[in-house]
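Novice: can you look at this prediction? I've put the sequence above it.
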Amino acid sequence: MNFASARIITDHVDRLVEFYEKITGVSAQRPAPVFAEFVLPSCTLAIAHAQTAQLFGPGSVEAGSNRTVILEFRVDDIEAEFRRLQPWVDDWVLDPTTMPWGNRSMLFRDPDGNLLNFFEPVSKEAKRRFSSRENLGR
């Protein structure tokens, strides 16, 4: 089994698409005005308008209500990414910090309040752990 995608439901598709284009450096594919996809090597990040939630059943999805999921992006140089993102990120949660499990992480919120973690494995153990994943989506 392969993890294929994550989808953010929003009332502001264009605003989120613009934000994610800036932070990922990837242009969104827009098969419909209410839907966009960022096809990354490791998986796809989709953004869909709240109108599309009806397709999944009444009450199944509520735009802007998530405070339990963190979207994580592995990067090559966390300090460079921190500097690069300064003009576009308004809500920093954590400046670059080395975590107990060996990743150097920075956390911030997208314009809808979803939490993002950009991280770089820095300890010997973290680098070893991720080395087996090198060919999986990078």
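Specialist: Okay, I see it.

Novice: from here on, contacts and neighbour counts on C-alpha atoms
Specialist: Noted.

Novice: wait, is residue 30 part of a strand?
Specialist: Yes. Assigned with DSSP: H, G, I helix; E, B strand; the rest coil, residue 30 falls within a strand.

Novice: residues contacting the most far-flung residue of the chain relative to its centre?
Specialist: Most distant residue from the mean C-alpha position of the chain: residue 58, 26.1 Å away (Cα atoms, centre = their mean). By Cα atoms under 8 Å, 6 or more residues apart in numbering, no residues touch residue 58.

Novice: what about it, distance to residue 50?
Specialist: For residue 58, the distance to residue 50 equals 12 Å [Cα to Cα, to the nearest Å].

Novice: do the same with residue 33
Specialist: Look at residue 33 and residue 50: by Cα to Cα, they are 12 Å apart.

Novice: neighbour count for those two, which is higher?
Specialist: The neighbour comparison of residue 33 against residue 50 (other Cα atoms under 10 Å) goes to residue 50, with 20 against 10.

Novice: contacts only, for the more buried one.
Specialist: So residue 50 contacts 9-11, 62-63 (Cα under 8 Å, 6+ apart).

Novice: list the buried residues of stretch 1-14.
Specialist: When neighbours are counted by 16 or more other Cα atoms under 10 Å, the buried residues of stretch 1-14 are found to be 8-14.

Novice: what helix or strand is residue 105 on?
Specialist: Counting by DSSP states H and E, the element that carries residue 105 is strand 103-109.

Novice: dropping in the other structure now:
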Amino acid sequence: MRLDGFGLFVDDMGKMIRFYRDVLGFEIKEAEDTSNVYLVKDGTLFLLYGRKDFENMTSHKYEYVKGLNGHSEIALYVDTFDEVDAAFHDVVSKGATPVLEPTTEPWGQRTCYIADPEGNLIEIGSFGRPFESRA
């Protein structure tokens, strides 16, 4: 097996599509009333799936966290420290919820956190060099 991608089960598909498309710049072409968004972002599968549709498909009822949650994060990378700061201010000005202002951590990463409309944490970070050479 190999990792193919990740997904989020969402309550308000329209709001989440608008956030990931209009605030973070994901290329989402589906209509806001869809039940399933399936796209590839930078070589990684990203899926938004309606909670009710998933429950109907699996014949199970699930519990969902409300508000900011720390179950997982989505990590986005930019090449420079300045880009971390600029991206943070840009997405917050477009409606992202600020969680952690840009800061340089002791391990050498400049990072910040925002949240999407359903409370999922998103990190924007950099080690001050292009993604391909970060190892």
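Specialist: Looks like it arrived, so ask away. Note that this is a predicted model, so its numbers are computed, not measured.

Novice: quick check: TM-score for this pair?
Specialist: After superposition, the two chains reach a TM-score (TM-score structural alignment, normalised by the length of structure 2) of 0.78; 128 aligned residues with a Cα RMSD of 2.7 Å.

Novice: list of residues touching stretch 128-135 of structure 2?
Specialist: Identification of contacts with stretch 128-135 of structure 2 by Cα under 8 Å, 6+ apart yields 77-81, 109-110, 127.

Novice: show me where structure 1 has strands.
Specialist: 5-10, 29-32, 35-39, 44-49, 70-74, 91-98, 103-109, 115-121 (DSSP state E).

Novice: export the ones you listed to CSV and tack on distance to residue 129 of structure 1?
Specialist: Listed next are the strands of structure 1 as CSV, based on distance: least, Cα to Cα, whole Å:
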stretch, distance to residue 129 of structure 1
strand 5-10, 22
strand 29-32, 32
strand 35-39, 24
strand 44-49, 23
strand 70-74, 13
strand 91-98, 16
strand 103-109, 11
strand 115-121, 9
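
Novice: and of those strands, who's closest to residue 20 of structure 1?
Specialist: strand 35-39 (8.2 Å; Cα to Cα).

Novice: mean offset of the closest one relative to structure 2 (after superposition)
Specialist: On superposition with structure 2, the mean distance recorded for strand 35-39 of structure 1 (mean Cα distance after the TM-score superposition for structure 1) is 1.9 Å.

Novice: from the chain's centroid, how far away is that strand?
Specialist: In terms of Cα atoms, centre = their mean, to the nearest Å, the centre of strand 35-39 of structure 1 is set 12 Å apart from its chain centre.

Novice: need the residues that contact it.
Specialist: Outside strand 35-39 of structure 1, the residues that touch it by Cα under 8 Å, 6+ apart are 13, 17, 26-30, 44-49.

Novice: residue in structure 2 matching residue 102 of structure 1?
Specialist: In structure 2, the residue paired with residue 102 of structure 1 is residue 108, using TM-score structural alignment.

Novice: confirm for me that its match is in contact with residue 125.
Specialist: No. Using Cα atoms under 8 Å, residue 108 of structure 2 is not in contact with residue 125, being 10.5 Å away.

Novice: the two: who's more crowded?
Specialist: Per other Cα under 10 Å, whichever of residue 108 of structure 2 and residue 125 has more neighbours is residue 125, with 26 against 10.

Novice: corresponding residue for the more buried one in structure 1?
Specialist: By TM-score structural alignment, residue 125 of structure 2 lines up with residue 119 in structure 1.

Novice: its match contacts residue 72, correct?
Specialist: Yes. At 7.3 Å, residue 119 of structure 1 and residue 72 qualify as touching, with contact defined as Cα under 8 Å.

Novice: quick one: residues contacting residue 73 of structure 1.
Specialist: Counted by Cα under 8 Å, 6+ apart, residue 73 of structure 1 has contacts 116-119.
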